[in-house]
Every structure is written in structure tokens, then in C-alpha cells.
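> make a model of this:
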Amino acid sequence: MASSYFRVALAQVMPDADSDGYIASAAKAGADVVVFPEMFSNGYSRFDPEDEASQKSWIDAAVELDGTFIDKFRSAARRNGVAVVATFLERGKVKPFNSAVLIDSSGEIVLHQRKRHICFFAIPEEVCAPGESSEVIRLQTGAGEIAIGIMICMDREFPDVASDLVRAGAEIILVPNSSPLVDDVGVGDIRVAGVRAMAFQSVVGVAVANYPEPKDDGRSFAVDPLGKVVTMGGTIQELVIADLDLDHIRATQKNEWFRRVR
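Purely as a prediction, here's the structure:
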């Protein structure tokens, strides 16, 4: 009989980490899915806006959806029998995209999501194009079939993305991230508070994977459908494990149905 718990491994690691090793460790820990931070293909690096060559080099480093970078994660997912959310700067015909893919345990890409609310006002995303829609897929896991959607970083700050995922029946939302979650000098831990509120309003489980210090501040975390923090990591490079209770999510969605009417 399937477990009631969906186990998420949040890979709070830098882009030069042994991603294959972390995926293998997550699988050994019984994870159903491993989530990497935002734009992992280049570590959410930046370029010099005054240097055209620097900007061009950054854009030229974008990777193809069917290229070797994503193939590496597909192979690791297949080899370890675990789903993976891989993130990357995706090559586009005109502009690149800030993208993520959900790869199932057989190595197949089952969801391709482009960040909708790009940081068009800041480097590096000022040269990126936004995505246009959000989808939910039903992922087969050891915990049974689960309705999953993806938000990328700032997408979690806008109600339209959550509303679209709710309308599509999302039970769990996975969030690759790159920003201070607790130690932001300007806003403190408001991003954690925002995710908690979004989870409560949308009645979903949410798991956020962030970069560790010194890039960001770690604190990868997960919340239940009432907005309660289930787990939160530290600031170092680590694998943060979160268990989301599917029975609780589904019972709460039934009881709090009015929150999901858009």
C-alpha cells in the first residue's frame, strides 16, 4: 500500500556540487523527488551590463532542453529511480528562458515550466523572456499519483500563478529558488511568510529549494496546506528532507474547498 507521505529532497547545493551523488543520496533516503535551486546550469550567475561581450557570453551559455545538461539529470533519475526537478537557463530562438523540468523516475521529462514573473528589472533576467502558462501533471510515485506544479522563485509572489495551478488541481507545488529567504537585509523573512500564506490560501503543500551560503542563505523549507512549516534547512550545503502528508493535504482541500474557488 502506498505511503501517505510524499518525501521531497531539497538539494541545497552549489552548481559545482556532485549532483549525481546528491540524487543518489536522496534516493537512498526514500525521496520521491529531488529539487535543485533556480537556474542550476549556471548557478544563477550574473554578467557585467556595461560589457557586451560579458552579456553575450552569458546568453551563449544557455543550454538546450534536449542537450547534455538535462540528459545528465535524466540519466541520474533513471539510474536511481527517483524524480528530479532540474533547472537551467534555456536557449530560446530570440531570448533565453529561466526554466525547470520535472523528470520522472524513468528519466522522462513530464513537465517543462518557464518562469513567468522574471526579474526583468535586474541582472541577469533582464535579458530573459517570460513563460506564458503553468501546468499540473500527475506524477506516479511510491506515494501514489500526485498532482504537482512548479513555480520558479518570484512566481510565488504573484497570485495568478497560484490561481492557475489551483484551477489545474495542484496538490503540491515545487519551487526552485535563488534569493535570501530569511536574512534579506531589506525584507527579512517575508518570502517565507509569503509562501506560508500562499499555501494556506491555495490549500497545497509547498517545498522550496534554495542555494546555501555564501550565495544565498539556504533555509530550504516546506510547508503544509495550512501554511505550517514542516521542515527548514540550515545555511550550509546539504540535502534537506521534507515529508508532506498527502492524506492531510487532501482532507484539508476537501474541508477548505472554498479557498480553492477562483
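> use CA for all of it now, contacts and neighbours both
Will do.
> how far is the helix or strand hosting M198 from where the chain is centred?
Under the criterion of DSSP states H and E, M198 resides in helix 190-202. Taking C-alpha atoms, centre = their mean, to the nearest Å, the mean C-alpha location of helix 190-202 is offset from the chain mean by 15 Å.
> packing partners for that helix?
With contacts taken as 3 or more C-alpha pairs under 8 Å, 6 or more residues apart in numbering; DSSP states H and E, helix 190-202 sits against helix 159-167, strand 205-209, strand 221-223.
> to compare against the first, here's another:
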Amino acid sequence: MPGPHRVRVALVQAEAEPDRDANLRRQDRLFRKAAEQGAEVICTQELFATPYFCQEESVAAFRWAEEIDGPTVRFLQDQARKAEAVVIGSFFERRAPGLFHNTAVVIDAAGELLGCYRKMHIPDDPGYYEKYYFAPGDLGFRVWSTSAGRLGVLVCWDQWYPEAARLTALQGAEILFYPTAIGWHPHEKESEGAAQADAWRTIQRSHAIANGCFVAAVNRVGVEKGPGGRAIEFWGRSFVADPMGRVIAEASAEEEVLLADLDLGLIEEVRIHWPFLRDRRVDAYGGIAARYLG
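Here you go, the predicted structure:
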């Protein structure tokens, strides 16, 4: 289906604590704020209903996992119906005993679950021990036709991979949404913080430019403590970039609902003048599927 000319999106950037009910109450308030301001698509941060438990490898953290018909997805369906908006939400999916994914669901404005995307790229870094919890996604890269246009969803670590953005855009995505949980280790912030945040912003702007589409990245905020006195300071700064890579809306480092009005007609205009899809040498890219060519 063709997308509407203009779409208002809302990115819900919030803190999270070790109390699912408290997190859902916070999100309910923020969703209502987004709805009151006319949002047609509302997207949460990564793992919005839980703390970022991946700072350590802990069997106890599997208590946060839910089936896809569990309370967190039902909460999102209820929010979609109340807001009359498409909702994208990220949660810890229990697919089967012993099998878990980092999953984002797409729900239409009537509250119907359209489908889900399972995070494909799973990090394993100090403080981000996601391979302990999540199996890599097996649904591939996906796009959904909705009342707000054709939407693609990728999750956090996926945002560093041009291949993921490209394959999603090639299916007709007009907007790429990236639910995210990224921040600083406090000991790195002074020396590396500005460069890390700039790299994060730059790589996603490049996806918008290279694919001639909109990109919406929504991050969490606040300091979450980990084991041994360690912590991550999530830097927020959710943003939306247009098909020329211009940042048209950007959040602070505090809890907020970021709104952006997207003119989807700009996609064709930009692609006509920057015909990257036309000029791709699809006959020459076979090596991209190799791990390394050196």
C-alpha cells in the first residue's frame, strides 16, 4: 500500500527500573502524551519494560522473559487501540523452553499484532552480554505495510550494519525504526563519550542517506547499575533523520517523547536526485556474503 504523504512519529525514551509494573505505568503516561499530540506511530526503546539486565550473565534474569502473547505485548496492543496509532515495542521473548530472543513487535492501530522482528546481530561486549540470553533472529529482515506507511524494524546492535538497513529498505521500507539501549561506561565517558555518541548518530544518518529513507532511533536514558558497582549511563538523544541524513528531531538525555513529522514524499524526490538504487552494481556484490575476503 502507498504511504501517506505525512506521518507523525513519536519516540518514547524513558528510564527503566527493576519493576515491570512501574515501567509499564511510566510508559502508559508517555504513550498518552504521544497520543494527545497526534502520534500515528509510537516506538519504544529496546527492552522498555525491563532494566537492561544484560550487564551480567545471570540465570535469574530469565525471569524477565515472556511469551509473545504475554503481558508486555498485550500492554502494547492496548496502547495501540487507545492511541489509534501503530505501535512498535521491544521485549524479551521466551519462544520455547530454553530458547529466547530480543524481539520487536509491530501492532496496528486497531491493536492487531502484525508480526515481529527478532534481533539479528547479537553483541557480546563488557556490560552487553546479550549472547548469553538471546538466540540470533531467524525471521530475516522484514517490512510491514501499515496505516502510517511501510515500516521496517531493526534493533540496537543491528544499527551498525549497512547490510541490515539495505535489505530492509530494498523491501520498500519508508522508515527504519531502531529501538536501542546504548550508553557509556562511566570510566569511558570523558575520554571516548563524545566520539562514541557521534559514531552512533553518524552510522544511522548514513543508512538514511544510502537508502533514501527515514531513520528513527529511540534510546533509553538514565544510569542503571550493574554488578560490582559498575553501571551504564544511557545517553538518550533519540533522533529522526530524513532521506538526506538531516536530523529533523532530536531528544535530550532526559526522559521525553520526541515527535517528528515526516514527509514521505521526500523519499522519491531524494531518490530521483541521488539514484543510489538505480546505480547499484548488483552483479558485483557476491562477495558481501563472505565473512572476510582478505
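> okay, the helix holding M198 of structure 1 sits on what stretch of structure 2?
Aligned using TM-score structural alignment, helix 190-202 of structure 1 spans residues 199-211 in structure 2.
> what residue in structure 1 is paired with D28 of structure 2?
D28 of structure 2 maps onto D20 in structure 1, by TM-score structural alignment.
> mind listing what the nearest residue to its match once chain neighbours are set aside touches?
For D20 of structure 1, ignoring the flanking residues on the chain, the nearest one in space by C-alpha to C-alpha, 6 or more residues apart in numbering is A76 at 6.0 Å. Counting by C-alpha atoms under 8 Å, 6 or more residues apart in numbering, A76 of structure 1 touches 20, 23-24, 107.
> what is the equivalent residue in structure 2 for A76 of structure 1?
Match for A76 of structure 1 (TM-score structural alignment): Q79.
> is its match in a helix, a strand, or coil?
Following DSSP: H, G, I helix; E, B strand; the rest coil, Q79 of structure 2 is assigned to helix.
> and if you look at L277 of structure 2?
Per three-state DSSP, L277 of structure 2 ends up coil.
> ok, it - how many residues close by?
15 (other C-alpha atoms under 10 Å).
> ditto for the one 3 residues further on
Other residues near R280 of structure 2 number 10, with proximity taken as other C-alpha under 10 Å.
> please, which helix or strand holds it?
Going by DSSP H and E, R280 of structure 2 is not in any helix or strand.
> how about A31 of structure 1?
Short version, using DSSP H and E: A31 of structure 1 is in no helix or strand.
> again with Q27 of structure 2
Using DSSP H and E, Q27 of structure 2 falls in helix 20-36.
> buried residues in that helix?
Counting neighbours by 16 or more other C-alpha atoms under 10 Å, one finds that the buried residues in helix 20-36 of structure 2 are 20, 23-24, 27-28, 30-31, 33-35.
> what's the closest of those to H273 of structure 2?
A34 (34.1 Å; C-alpha to C-alpha).
> element containing the nearest residue to the closest one once chain neighbours are set aside?
Spatial nearest neighbour of A34 of structure 2, chain neighbours left out: A10 (6.1 Å); criterion: C-alpha to C-alpha, 6+ apart. In this assignment (DSSP H and E), A10 of structure 2 forms part of strand 6-13.
> circling back to that earlier point, closest one of the buried residues of helix 20-36 of structure 2 to K131 of structure 2?
Closest to K131 of structure 2, out of all of the buried residues of helix 20-36 of structure 2 and judged by C-alpha to C-alpha, is R20, at 22.5 Å.
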